[in-house]
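Participant: Quick one, what's the 3D model for this:
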Amino acid sequence: MSRYSHLGQLFVAGEWRDGSDGQTAPTANPYTDETLLDVAQATESDVDDAYTAAAAAQEEWAGWLPTERQAVLAKAVEVMGDRHDEIIEWLVTESGSTHVKASAELGNAVGITTEAATFPLRMEGSLFPGTVAGKENRVYRVPVGVVGVISPWNFPFHLSMRSVAPALGAGNAVVLKPASNTPVTGGTLLGAIFEEAGVPPGLVGVVPGKGSEIGDAFVAHPAPRVISFTGSTPVGRGIAELAGKHLKRVELELGGNNLFVVLDDADLDQAARAAAFGKFLHQGQICIAINRIAVAASVHDAFVERFLDVVRQLQAGDPRDEATFVGPIIDDDQLESVLDVLQRTVDAGATVALGGEPEGRVVPPTVLTGVAQDMPAAEEEIFGPVAPVLSFETDDEALAIANATDYGLSGAVFTADIERGVAFARRVRTGMIHVNDMSVNDEPHVAFGGRGASGLGRFGGQWALDAFSTVQWVSVQHTPRDYPLPGVE
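Facilitator: Have a look, this model is predicted:
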């Protein structure tokens, strides 16, 4: 099987083509700085072409039998299996993923596409009795039409597929704008997969480009009725505001400040391993990664000792080495942001219990102790391999730390008493929380999403089907209705 070509071009109306103004931008390996491809940049005209083609293709797609649409999504799963090594290589080289992270990401994408393949036969309706004699009420579930998807750079393949596959499964067309750091793994790679799977020309469009240049046109275009965005909270607020002006629905998964709580009866060895995985997977560049670790004072020192023992064993460096667990930060701006939060937290009084100087964009796994909730690493989303450890005396104090943020995306709590853990979890203002596990969990059939500054809506399973469909009420008057028209015989 030959490797995909054309991944540096736009995918519009079923064709691979250059941008209308001929502009390109490089996509590079964040570890080596090697340019991988020069990628065509879409203009507003290209965005219009993609949406116009998508709207036309959606009418054809909606006319296919549900089993025919199912077969295309099942074929996409097969294609991902056949091209496993090719996809992994792209994730490692373009997004700086380690092999552990890339394998998990591809597995998640396969899972959500498999789930989405059930959607064509889950577009269920309902019948309701009427309050008028002879009236029958039918409520049909129907596609929204066209969905615009804006995906991030951190889990580009999965977080694009998380919206694209369910939207297609619900009968929609999709236009995808990937992040500028990952235009292939978050964009054109998906276009190639669905082309190979057999979608109608134009049903899936991919338009790489800077958000500052095409972002507003992408959101405001009249074709998409739902905009799905995963990314930062400030950008998400702007998208929600613009979409609201045009009466579009939004599905937003935004930032997080996720707390990992270790109660005084927790299995410390298991908690330490979970914390290391949930904090340092993909260098902490995950919206649902652990951002803060809060430990009961009575077990604080013992936990920190075990945690440091685990973290010291994590290999940092070249993500092409399968033994590497911590790879490079995605770019220099993000690297500067991580180091800035780290330095300001140390200046505020925290202690570096483990760390070291960056090598290129690789920041060694760093553990901070003596952290208070008002320090930068606890107040802000770090998005890097820095683990601040806080201490608390009571469960109520731990709960106050958990809720001392506008974010509400994910979290975790460790305890030997399951019901104590559940009771604690239920009081945390977050969309997701896990007892005796870490915060990085995403299953294709379960509700995924946040509260507050972490977003709106839910992905996964029935919630994704709801996100990318709507309902239509059709009433049927089976017998003549008597209308009260005074003076009319």
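Participant: going forward, measure contacts and count neighbours with C-alpha atoms only.
Facilitator: Noted.
Participant: if I pick residue 22, what's in contact with it?
Facilitator: Going by C-alpha atoms under 8 Å, 6 or more residues apart in numbering, residue 22 touches 40-41.
Participant: If we ignore the residues flanking it in sequence, what's nearest residue 414?
Facilitator: Using C-alpha to C-alpha, 6 or more residues apart in numbering and skipping the chain neighbours, the partner closest in space to residue 414 is residue 436 (4.5 Å).
Participant: If you could redo that for residue 74, that was the one I meant.
Facilitator: Nearest one to residue 74, counting by C-alpha to C-alpha, 6+ apart, is residue 117 at 6.2 Å.
Participant: Identify the single longest helix in this structure, thanks.
Facilitator: Counting by DSSP state H, the longest helix found in the chain is helix 44-63.
Participant: now the spatially most central residue of the chain, nearest residue through space, not along the chain?
Facilitator: Centroid-nearest residue in the chain: residue 159, 4.0 Å away (criterion: C-alpha atoms, centre = their mean). The shortest distance from residue 159 to any non-neighbouring residue, by C-alpha to C-alpha, 6+ apart, is to residue 151 (6.2 Å).
Participant: Would you mark the buried spots in stretch 124-140?
Facilitator: Within stretch 124-140, the residues that count as buried by 16 or more other C-alpha atoms under 10 Å are 135-138.
Participant: Following up with a second sequence; could you model it the same way so I can compare the two?
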Amino acid sequence: MVNFKDYTKQYINGEWIEGNGEKMIDVLNPFNRSTLYSVKTVTKEDIDKAMTTAQAAQREWAKTSPEERKEVIRKVISYLQVHKEEIIDIYTSETGGTILSANIALQITFEELEEAIKLADEVNTVREVPGTIEGKENHIYRVPLGVITSISPFNFPLNLSVRTIAPAIALGNAVVHKPDVATGITGGVILTKAFEEAGLPAGVLNLLLTDPKTDGTGDYLLEHPIPRFISFTGSTAVGRHVGEIAGRNLKKVALELGGNNPFIVLSDADVDRAVDAAMFGKFVHQGQICMITNRIIVHKDIADEFTSKFVKRAKALPYGDPKDPSTVVGPLINERQLEKAQAVIEEAKRDGVKLALEGKRVGNVLTPYVFVDVKNDSKLAQTEVFSPIAMIIPVNSDEEAIQIASETEYGLSSAIFSQDLEKAEQYALQIDSGVTHINDQTVNAQPDIPFGGNKASGLGRFGNPWIVEEFTTTKWVSVQKKYREFPF
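Facilitator: Okay, the predicted model is just below:
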């Protein structure tokens, strides 16, 4: 057994230490608002130590063999498997996610780690390119990038952290990781402890449990000169800020940001199957997922049937304590997110948007709301609600459904339901999003596909082999084997 609360500290150079900041941050249970633990903030000097430590450790880690790096990740997998029950327990306490959500997150995490093992062979490789100068050989090396800054969000924090940390380490990089402090254990401590127990050399992975707005460090983590890359998952507003700083400092970025994901039900769709998928795609993890179904766009010929069945199902969803195995809708992460969701609801009601199902706040749980006859250009439809608020948009034709699907600033995930698979795939190519799923919902993850968004949903792609290009760099080494005559 391991009590992960015992490790709610900074992890720098292989040691669990208190931050040197002057403030304490209380991390609360989203369901009952009890204090789970408190963590001391960091200073700029703590960040400096994490960065310089990572830089020194990375130089040695980059020299390791693929098999050494693979073995560390295999041991991480074993550690997480042994402690699965403790992980699920703290996951539900800290994130407010249900037991189902915790199991989904763990499964994705295991898949990401297994795929990262394959990446270890992709670095420190060499490819020969013929020279145009007599006697010259060109060797093209793929080498680790160096130090990577990783910043993960409060929603699905375990797998949204591992998808940066594991590939980066497998490819010979070092990582300075800062999860959202609200989910510091599931977003940081669990993986850090697993890598420590797996024998990862000190300094290759460093953990900062803090909040820049609280500790007074501001943008120092982003501006620090050592990291070559910033991997950020979070809101579009913050992502724009991260991208601006990265551009100014000539750092590479992967930005996985917000979404306003359409779930399109065409005229020939199997309504019952579409309802099944939409229920999961909208309400899993209380709607707090970047890929969550946001706009449900339904052909008018089947809109009444779809709406009736969807509302009936949504009304019956079990809600409450996330530790209860029957719970589907648990609490939102904190009071601020609850207030934001309630403000969206009240504004939509003032704007005259029709409600087919009016939910309620029960403690810290928001039960499902369903708005209908929504216009795609309305404030409601153009908002990423990030909560169990569903909206149904009726359209006059399949063509209109596809057209308005892209009429948003976002472009992350999307889904199309149709019995004509060939037609649906052609429609999929017309939607301006990084991902489209046919006869499925919008929330899917797989570590060997190119995952990422278009427009305000981000930059870059996760997944093997696309992540290799992100987390490594190429170097040209030429070898002149025959004396070269020069013109002067």
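Participant: Distance of the residue nearest to residue 159 of the first structure relative to residue 415 of the first structure?
Facilitator: Shown here: residue 151 of the first structure relative to residue 415 of the first structure, a distance of 35 Å by C-alpha to C-alpha, to the nearest Å.
Participant: residues near the closest residue to residue 384 of the first structure other than its chain neighbours, how many?
Facilitator: Counting by C-alpha to C-alpha, 6+ apart, residue 384 of the first structure lies nearest to residue 284, which is 4.4 Å off, once chain neighbours are set aside. Number of residues near residue 284 of the first structure (other C-alpha atoms under 10 Å) recorded here: 24.
Participant: Next: residue 380 of the first structure.
Facilitator: 18.
Participant: likewise residue 247 of the first structure?
Facilitator: Applying other C-alpha under 10 Å, we find 14 other residues in the vicinity of residue 247 of the first structure.
Participant: if I look at residue 385 of the first structure, how far off is residue 316 of the first structure?
Facilitator: In terms of C-alpha to C-alpha, residue 385 of the first structure sits 10 Å off from residue 316 of the first structure.
Participant: before we move on, the earlier item: for the residue mapped onto the residue nearest to the centre of the first structure from the second structure, list the residues it contacts.
Facilitator: In the second structure, the residue paired with residue 159 of the first structure according to TM-score structural alignment is residue 160. Residue 160 of the second structure sits next to 152-153, 187, 233 when contact means C-alpha under 8 Å, 6+ apart.
Participant: among the residues you listed, which are in strands?
Facilitator: Those of the contacts of residue 160 of the second structure mapping onto strands are 152, 233, per DSSP state E.
Participant: which of the contacts of residue 160 of the second structure lies closest to residue 176 of the second structure?
Facilitator: For the contacts of residue 160 of the second structure, the minimum distance to residue 176 of the second structure (C-alpha to C-alpha) is 11.4 Å, reached by residue 152.
Participant: circling back to that earlier point, let me know the angle separating the helix or strand following the longest helix of the first structure from helix 44-63.
Facilitator: Following helix 44-63 of the first structure in sequence order, the next helix or strand is helix 66-82 (DSSP states H and E). Comparing the axes of helix 66-82 of the first structure and helix 44-63 via axes from the mean of the first three to the mean of the last three C-alpha atoms, to 10 degrees yields an angle of 120 degrees.
Participant: Run through who's touching the longest helix of the first structure.
Facilitator: 12-13, 19-20, 69, 145-146, 171-175, 200-207, 213-214, 217-218, 221, 223-224.
Participant: Any of those residues buried? List them.
Facilitator: Counted by 16+ other C-alpha under 10 Å, the contacts of helix 44-63 of the first structure give 12-13, 19, 69, 145-146, 171-175, 200-207, 214, 217-218, 221, 223-224 as buried.
Participant: any idea which element residue 413 of the second structure lies in?
Facilitator: Going by DSSP H and E, residue 413 of the second structure is not in any helix or strand.
Participant: cool, and residue 88 of the second structure?
Facilitator: Residue 88 of the second structure is part of helix 84-95, with elements assigned from DSSP H and E.
Participant: hmm, back to that, farthest pair in the contacts of residue 160 of the second structure?
Facilitator: 187 and 233 (11.8 Å).
Participant: Find residues that contact each of the two.
Facilitator: 152-153, 160.
Participant: tell me which of those residues is nearest to residue 342 of the second structure?
Facilitator: Closest approach to residue 342 of the second structure among these (C-alpha to C-alpha): residue 153, at 21.3 Å.
Participant: Sweet, I'm off.
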